[in-house]
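Asks: Below are the sequence and a predicted model for it; my questions follow.
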Amino acid sequence: MFPGTSLRPYDAVLLVSFGGPEGPDDVLPFLRRVADGRAIPESRLEEVSRHYLAFGGVSPINSRNRALVSSLRAELDRRGVDTPIVWGNRNWHPFLDEALLGLAGRGARRILMLPTSAYACYSGCRQYREDVEGALRRIGWTPPPVVERTRVYFDSPGFLEANVQAIVESFLRLASAGADLDRIDLALVTHSIPLAMERGSGEPDRPETRYTAQHEALARVLVPEAARRLGLRRIRYGLVFCSRSGPPHAPWLEPDVNEYLGRLAASGAQAVCCAPIGFVSDHMEVVYDLDVEAKATADGLGLSYDRAATAGTHPAFVRSLADLMLERAAVARGEALDAPPASITDIGPWHEECRPGACLEREGDVRVEAGRGRTACTSSGPAA
């Protein structure tokens, strides 16, 4: 779908993730960093800290990112691409500053950023770019490098395949435990965001590109394909949310997954598969909010419960990420793609560079695009 097998003109790939604590002493400092400037009460941070401490104070996200870097490295090696891949976190070690300093030492001048967020909204898209900008300013890299990100990839064939396969396997586990296959409900779970952020997400004046609409577009393809593979006429499903935070008076996307489970039980449902399609890999919002909290809710309601796997390092997903990077490199070289970029939804394909005003923190924000007038998916450091 694109010419060549080279990541030129990029000198390196920067995998950017959220980060997570690696031990009990890290938990509250990590949470305070995440909450900085967000008016989240200390009592809420202490409550969430207990979620981490129940797992030894270790979030699974860092080990999953190490595995993803290893899988991407193997996939690029298989294609004869030797561009280095480094990993940096927004909120914990290895921090973005550390990763970028390492690249500065290698003399990198143009860097391709691959966020571990599949969807477009402020916290899943623009904030990644802004955090890279901030790290570049702090380290004072002069003259500044150019950092350009891949397009969002919720609509990539590999992300679809990984999630379809995970849902099919989950349904089969429930069936083997005694559930009627054609009576299993599906909860498609993603991270809740404030309604103001939802209204500012996606592209300006295109409501069909908003955060929830992206998930719904994926669901319109994903659910029928899972049903087909299971030999079912249809699967009853809903898009639900988890992990809301922030001040209680601020409205966030609903329904919460636990509320939705209550609705299912009240409707006479027998079994439910929770599929975390809003998450690229396991982290605390998955292993606590779904594996502990939602499962306890389901058990209390008498619902058979199973949680589908995240995309993680599924081979098809890793291949799609490699395709995405090579596609972006071809565009950066000014080469014409020999076919339209891959997209499995009726929204896509997403733009290689986000349009000005995309993915605002809240509807109506006025933003000056950073990085010498570049678009929201492109970053550069401070002027030389």
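Replies: Received it, and whenever you're ready, just let me know what you need.

Asks: Please count neighbours and contacts with C-alpha atoms only from this point.
Replies: Fine.

Asks: which helices and strands does the one helix or strand R138 maps to pack with?
Replies: R138 is part of helix 127-139, with elements assigned from DSSP states H and E. Under the contact criterion of 3 or more CA pairs under 8 Å, 6 or more residues apart in numbering; DSSP states H and E, helix 127-139 touches helix 96-105, strand 378-380.

Asks: So which elements touch the longest one?
Replies: Spelled out, that is helix 96-105. strand 12-17, strand 85-89, helix 127-139.

Asks: Show me what whichever helix or strand comes after that helix is packed up against.
Replies: Using DSSP H and E, the helix or strand that directly follows helix 96-105 along the chain is strand 110-115. Using 3+ CA pairs under 8 Å, 6+ apart as the contact test, the elements touching strand 110-115 are strand 12-17, strand 146-149.

Asks: Following the chain onward from the longest one, which element is next?
Replies: Yep, that's strand 12-17 we're talking about. Going down the chain from strand 12-17, the next helix or strand is helix 27-35, by DSSP H and E.

Asks: could the helices and strands packed on strand 110-115 go into JSON lines alongside distance to V223 and mean neighbour count?
Replies: Listed next are the helices and strands packed on strand 110-115 as JSON lines, based on distance: least, CA to CA, whole Å; neighbours: other CA atoms under 10 Å:
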{"stretch": "strand 12-17", "distance to V223": "28", "mean neighbour count": "23"}
{"stretch": "strand 146-149", "distance to V223": "29", "mean neighbour count": "23"}
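
Asks: Included below, for side-by-side comparison, is a second structure:
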Amino acid sequence: MGNYDALLILSFGGPEGPEDVMPFLENVVRGRNVPRARLEEVAEHYHHFGGVSPINQQNRDLIEAVRPTLDVPVYWGNRNWAPFGEDTVRQMKEDGVRRAAVFATSAFAGYSSCRQYYEDIARISLPDGPELVKLPHYGDHPGFVTAMADRVREALAVLGRDDARLVFTAHSIPLAHAASAYESELRHSAALVNAALGRTEDWDLVWQSRSGPPQVPWLEPDVLDHLREVKAGGVVLAPIGFVSDHMEVVYDLDTEAVQVAGELGLPMARAGTVGTHPAFVRVVADLMAGPEPVPCTLETCPQV
């Protein structure tokens, strides 16, 4: 399996109970001077689901799916909540790991989706610990494309409309960061998925989960605004920018977007994320067995 003797799955993290929510959010925004009122607003999203983010269990499920495909041990660490990456790397050192591949649970370029994981790796690395090598972006990998296409097919079947408008969604970012490869990689991946479906109809790429001051421009249109403007007999939302159905998917799409579609009388189904689809699970082993990763440039994944 390449030159690695372990795999580290590195993710964002999420609260696992109501008492975790505010400490988790404080970790997320540390050093960014986010108003307390904004944290309390976002906290309500988590409390709507009992204070539990789905992301940690979905990472556990991914790890269990990946393990049988590898001949090296699999570890898991997070940026913002337990198990923290630094604690995991200390355990890896104790276990004698020398060189580990790092699979980030984010498929595309950009600051928070890629560059920040490089920063995480630098922060959690130990001088005499294992070498940590981040695997490359994988939004155009055939396994990712196949898995996403299958999820869309499932949603089309639920909706019962082959002619439904296909609307891909991803996390919005400030326009100041959009000069990265983030948007172009997402559009390329969406085009590959549409081709895999054999569809000739037009599709859309829209954005969700924007935050920050309203005077700061972010990528648009927002998914809710788009639903109000779309002229179609039905819509399938495909959250291509996310690899699991975590909080921003289940709140922004399964809660807010469902409410808007209901108000509009617009038939809508939400495609699943790639999750533990077998084709996506195989992506990890493929990347580990592939060529030595080339680190991203600041042009591809800028610092902020």
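Replies: Sure thing, it's come through. Note that the coordinates shown come from a computational prediction; the quantities given were computed from them, not determined experimentally.

Asks: sorry, back to before: deepest-packed of the helices and strands packed on helix 127-139 of structure 1, please.
Replies: Of all those, strand 378-380 has the most neighbours on average by mean count of other CA atoms under 10 Å, namely a mean of 26.

Asks: quick one: which of the helices and strands packed on helix 96-105 of structure 1 is nearest I277 of structure 1?
Replies: Of all these, it is strand 12-17 that lies closest to I277 of structure 1, at 16.8 Å by CA to CA.

Asks: ok, which stretches of the stretch 251-384 of structure 1 are strands?
Replies: 271-275, 304-307, 378-380 (DSSP state E, counting those that start in this stretch).

Asks: In structure 2, which residues correspond to the shortest one?
Replies: Using TM-score structural alignment, none of the residues of structure 2 align to strand 378-380 of structure 1.

Asks: from the chain's centre, how far out does that strand sit?
Replies: 20 Å (CA atoms, centre = their mean, to the nearest Å).

Asks: hmm, back to that, could you provide the helices and strands packed on helix 96-105 of structure 1 in TSV, with additional columns for distance to C242 of structure 1?
Replies: Formatted as TSV, those follow (distance: least, CA to CA, whole Å):
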stretch	distance to C242 of structure 1
strand 12-17	19
strand 85-89	22
helix 127-139	20
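
Asks: Out of those, which gets nearest to D299 of structure 1?
Replies: Here strand 12-17 is closest among these (CA to CA), at 32.6 Å.

Asks: Just the residues contacting that closest one, thanks.
Replies: Outside strand 12-17 of structure 1, the residues that touch it by CA atoms under 8 Å, 6 or more residues apart in numbering are 65, 69, 83-90, 96, 99, 103, 108, 110-117, 128.

Asks: got it, and stretch 210-223 of structure 2?
Replies: Here stretch 210-223 of structure 2 has contacts from 169, 171-176, 178, 206-208, 257, using CA under 8 Å, 6+ apart.

Asks: Could you count how many residues lie near the equivalent of F49 of structure 2 over in structure 1?
Replies: Under the alignment (TM-score structural alignment), F49 of structure 2 pairs with F55 in structure 1. Using other CA atoms under 10 Å, F55 of structure 1 has 15 neighbouring residues.

Asks: what's the distance between whatever residue of structure 1 lines up with H277 of structure 2 and Q214 of structure 1?
Replies: Residue correspondence to structure 1 (TM-score structural alignment): H277 of structure 2 is matched to H314. Plainly put, H314 of structure 1 is 21 Å away from Q214 of structure 1 if you go by CA to CA, to the nearest Å.

Asks: More neighbours: which of those two?
Replies: Q214 (23 against 19).

Asks: That one -> structure 2?
Replies: With TM-score structural alignment as the criterion, Q214 of structure 1 pairs with E185.

Asks: cool, and R355 of structure 1?
Replies: Taking TM-score structural alignment as the criterion, the aligned counterpart of R355 of structure 1 in structure 2 is T297.

Asks: again with H191 of structure 1
Replies: Under the alignment (TM-score structural alignment), H191 of structure 1 pairs with H171 in structure 2.

Asks: Please list all residues in contact with the match of Q214 of structure 1.
Replies: 108-109, 139-140.

Asks: got the contact list for the residue located most distally from the centre of structure 2?
Replies: In terms of distance from the mean C-alpha position of structure 2, D128 ranks first, at 30.8 Å (CA atoms, centre = their mean). If a contact means CA under 8 Å, 6+ apart, then D128 of structure 2 has no contacts.

Asks: Now do the same for it: its match in structure 1.
Replies: Counting by TM-score structural alignment, the partner of D128 of structure 2 is P143.

Asks: Just give the number of residues close to T255 of structure 2.
Replies: Neighbours of T255 of structure 2 (other CA under 10 Å): 14.

Asks: sec struct for Y138 of structure 2, please.
Replies: coil (DSSP: H, G, I helix; E, B strand; the rest coil).

Asks: just the helices in the stretch 251-384 of structure 1 please.
Replies: Assigned by DSSP state H, counting those that start in this stretch, the helices in the stretch 251-384 of structure 1 fall at 257-266, 284-287, 295-301, 315-332.

Asks: after superposition, how close is whichever strand or helix holds S43 of structure 1 to structure 2?
Replies: Counting by DSSP H and E, the element that carries S43 of structure 1 is helix 42-53. On superposition with structure 2, the mean distance recorded for helix 42-53 of structure 1 (mean CA distance after the TM-score superposition for structure 1) is 0.9 Å.
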